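K.L.:
no sequence for this one, just the structure:
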């Protein structure tokens, strides 16, 4: 077994079969974990179930306490904390069993909170970037956008910005067009609304 000091408090243990995990130094002393020492299967099982599984679950709950996250975001955070894939799977299943983690709910909430500010396309890209399955994203978009079309949203933005198509000169029209493009709306939809208002 190889033991590497990560920082003042923690060590990383790598077993001969490639399994690795992180312990606090006090835990390492308790189990007599040191370079080249042997770790019995019983000791490993105890460390795994009594320390590592519980710690991964607590960490996952703690991450969800601060803010709602997607499964992909949680997995990434746990990997950064040097948790192994088996522990990550266990922790994810644990929080899912209490419905603390639900990508479909996350997607719906995200669409609901962003739809007045961004286009469907932009929201779709952002949710994909958060690791949410494409089907779940489409489902959330369909549910939340049933009442409003992209052009309705463009019209809302135009009104919010107090844009007047009749009084706007070419420069103002270009500025409004660029603003709406940055929001992720399609060029055709923007031009349709701006022409409609002229």
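P.N.:
Yep, it's here. Because the structure is predicted, anything quoted here is derived from the model rather than measured.

K.L.:
CA atoms for contacts and neighbours, from now on please.
P.N.:
OK.

K.L.:
thinking residue 193 is in contact with residue 155, fair?
P.N.:
Yes: with contacts counted by Cα atoms under 8 Å, residue 193 reaches residue 155, the gap being 6.7 Å.

K.L.:
more neighbours, these two?
P.N.:
Each of residue 193 and residue 155 had its neighbours counted (other Cα atoms under 10 Å), and the higher figure belongs to residue 155 (19 against 16).

K.L.:
Give me the buried positions along the helix or strand hosting that one.
P.N.:
Assigned by DSSP states H and E, residue 155 falls within helix 150-160. Buried residues in helix 150-160, defined by neighbour count with 16 or more other Cα atoms under 10 Å: 150, 151, 153, 154, 155, 157, 158.

K.L.:
okay, the residues you listed in a markdown table with distance to residue 84 next?
P.N.:
As requested, these are arranged in a markdown table below (distance: Cα to Cα, whole Å):
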| residue | distance to residue 84 |
| --- | --- |
| 150 | 43 |
| 151 | 47 |
| 153 | 44 |
| 154 | 46 |
| 155 | 49 |
| 157 | 46 |
| 158 | 50 |
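
K.L.:
Let's see the distance spanning stretch 118-137 from one end to the other.
P.N.:
Stretch 118-137 has its terminal residues 15 Å apart, counting by Cα to Cα, to the nearest Å.

K.L.:
Same question for stretch 80-90.
P.N.:
With Cα to Cα as the measure, what separates the two termini of stretch 80-90 is 16 Å.

K.L.:
In addition, the following structure is provided for comparison:
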């Protein structure tokens, strides 16, 4: 048995140093100090000391976990990885997570429901994208599927349409065909399925502007023609034609513009 000869405060608020038989033995959180009623003259055996230190580790981990989740909602897996990264053992992490669940500070099912609602409201992820995001954060498949019940195909079409319309409104230097390809790829990356994308792109398309298309084609053709000036005449035309076709320009329009460029050089 060892006797507590003194207890002193640390510079860090809420932490105390415990001395046994005149020598520093361990430090504890205020919660642990109160819970075990530690005071001068109390006798402790090794099993009791171990119990106190286990409780203190839990208290410290709980405090760090509470701070971690105070900034934004987290899942059980995220909290576990956070604590393991702070070098707490599995038992401490598990006990902290259990307490946070009891306190209703952690709720993966609620996290999933809120994330689905935010994804719909912000219009930044399709159902598949939501599923992937939640799965990566350790939310169970049951909780994910339950939350996704609120994200049906009609809502997915609405969200995907908003994304497509916004993208088409800022075409940059892309041809109409290239714009459509880019929007298709964007919707795939955001987690919308092929059926939803097909429905949206059948309804939402870039505005037709022949003059703009012709200007873009001519600029791209002249640039590509200059870049391939070191290639023999036949291959030069073929390479430029292939490059412009990959950019989404119409083949007949490409032939017309290239004929004009070649004619101007003659």
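P.N.:
Noted; the coordinates are in hand. Since the model is a prediction, treat every value here as computed from it, not as a measurement.

K.L.:
Got a TM-score for the pair?
P.N.:
The pair, once superposed, lands on a TM-score of 0.72 when counted by TM-score structural alignment, normalised by the length of the first structure; 164 aligned residues with a Cα RMSD of 2.7 Å.

K.L.:
In the first structure, mark out all the helices, start to finish.
P.N.:
With DSSP state H as the definition, the first structure shows helices at residue ranges 25-30, 41-46, 53-66, 71-80, 85-97, 103-114, 120-129, 134-145, 150-160, 170-182, 187-197.

K.L.:
Superposed on the second structure, what's the mean shift for the longest one?
P.N.:
It stands for helix 53-66 of the first structure. Averaged over the aligned pairs, helix 53-66 of the first structure sits 1.5 Å from the second structure after superposition, using mean Cα distance after the TM-score superposition for the first structure.

K.L.:
What residues in the second structure pair up with that helix?
P.N.:
The aligned range for helix 53-66 of the first structure in the second structure is 58-71, by TM-score structural alignment.

K.L.:
And the buried residues of helix 150-160 of the first structure, which two are furthest apart?
P.N.:
Using Cα to Cα, the buried residues of helix 150-160 of the first structure reach their maximum pairwise distance at 150 and 158, which is 12.4 Å.

K.L.:
Which neighbours do those two have in common?
P.N.:
Contact criterion Cα atoms under 8 Å, 6 or more residues apart in numbering; no residue bridges residue 150 of the first structure and residue 158 by contacting each.

K.L.:
Let me know how buried the counterpart of residue 119 of the second structure in the first structure is, in neighbour terms.
P.N.:
Residue 119 of the second structure is assigned residue 114 in the first structure as its aligned equivalent, the criterion being TM-score structural alignment. By the other Cα under 10 Å criterion, the neighbourhood of residue 114 of the first structure contains 13 residues.

K.L.:
show me what contacts residue 114 of the first structure?
P.N.:
Contacts of residue 114 of the first structure by Cα under 8 Å, 6+ apart are residue 123.

K.L.:
so how far is residue 79 of the first structure from it?
P.N.:
The value you get for residue 114 of the first structure to residue 79 of the first structure, if Cα to Cα is used, is 29 Å.

K.L.:
ditto for residue 54 of the first structure
P.N.:
With distances defined as Cα to Cα, the gap from residue 54 of the first structure to residue 79 of the first structure amounts to 16 Å.

K.L.:
before we move on, back to that, what's the offset of the match of helix 53-66 of the first structure from the middle of its chain?
P.N.:
Averaging C-alpha coordinates over stretch 58-71 of the second structure and over its chain gives two centres that are 22 Å apart (Cα atoms, centre = their mean, to the nearest Å).

K.L.:
what residues does that stretch touch?
P.N.:
Against stretch 58-71 of the second structure from outside (Cα under 8 Å, 6+ apart): 29, 31, 32, 79, 82, 83, 88, 92, 93, 95, 96.

K.L.:
List buried members of those residues by neighbour count.
P.N.:
Among the contacts of stretch 58-71 of the second structure, the ones that count as buried (16+ other Cα under 10 Å) are 29, 32, 79, 82, 83, 88, 92, 93, 96.

K.L.:
Would you confirm that the third one contacts residue 97?
P.N.:
Read it as residue 79 of the second structure. Yes: using Cα under 8 Å, residue 79 of the second structure makes contact with residue 97 at a distance of 7.3 Å.

K.L.:
Aligned to residue 192 of the first structure, what sits in the second structure?
P.N.:
Under TM-score structural alignment, residue 192 of the first structure pairs with residue 199 in the second structure.

K.L.:
who's in contact with the residue nearest to that match when sequence neighbours are not counted?
P.N.:
Excluding its sequence neighbours, the residue lying closest to residue 199 of the second structure (Cα to Cα, 6 or more residues apart in numbering) is residue 157, at 7.5 Å. The neighbours of residue 157 of the second structure, taking Cα under 8 Å, 6+ apart as the test, are 196, 197, 199, 200.

K.L.:
Give me the aligned partner of residue 157 of the second structure over in the first structure.
P.N.:
By TM-score structural alignment, residue 157 of the second structure lines up with residue 151.

K.L.:
From residue 161 of the first structure, how far out is that match?
P.N.:
Taking Cα to Cα as the criterion, residue 151 of the first structure is separated from residue 161 of the first structure by 15 Å.

K.L.:
Over to residue 96 of the first structure?
P.N.:
Spatial separation of residue 96 of the first structure from residue 161 of the first structure under the definition Cα to Cα is 42 Å.

K.L.:
what do you get for residue 183 of the first structure?
P.N.:
With the distance defined as Cα to Cα, residue 183 of the first structure ends up 13 Å from residue 161 of the first structure.

K.L.:
For the two, indicate the residue with more neighbours.
P.N.:
residue 183 (18 against 10).

K.L.:
Could you find the closest non-adjacent residue to that one?
P.N.:
Nearest non-adjacent residue to residue 183 of the first structure, counting by Cα to Cα, 6+ apart: residue 118, 5.2 Å away.
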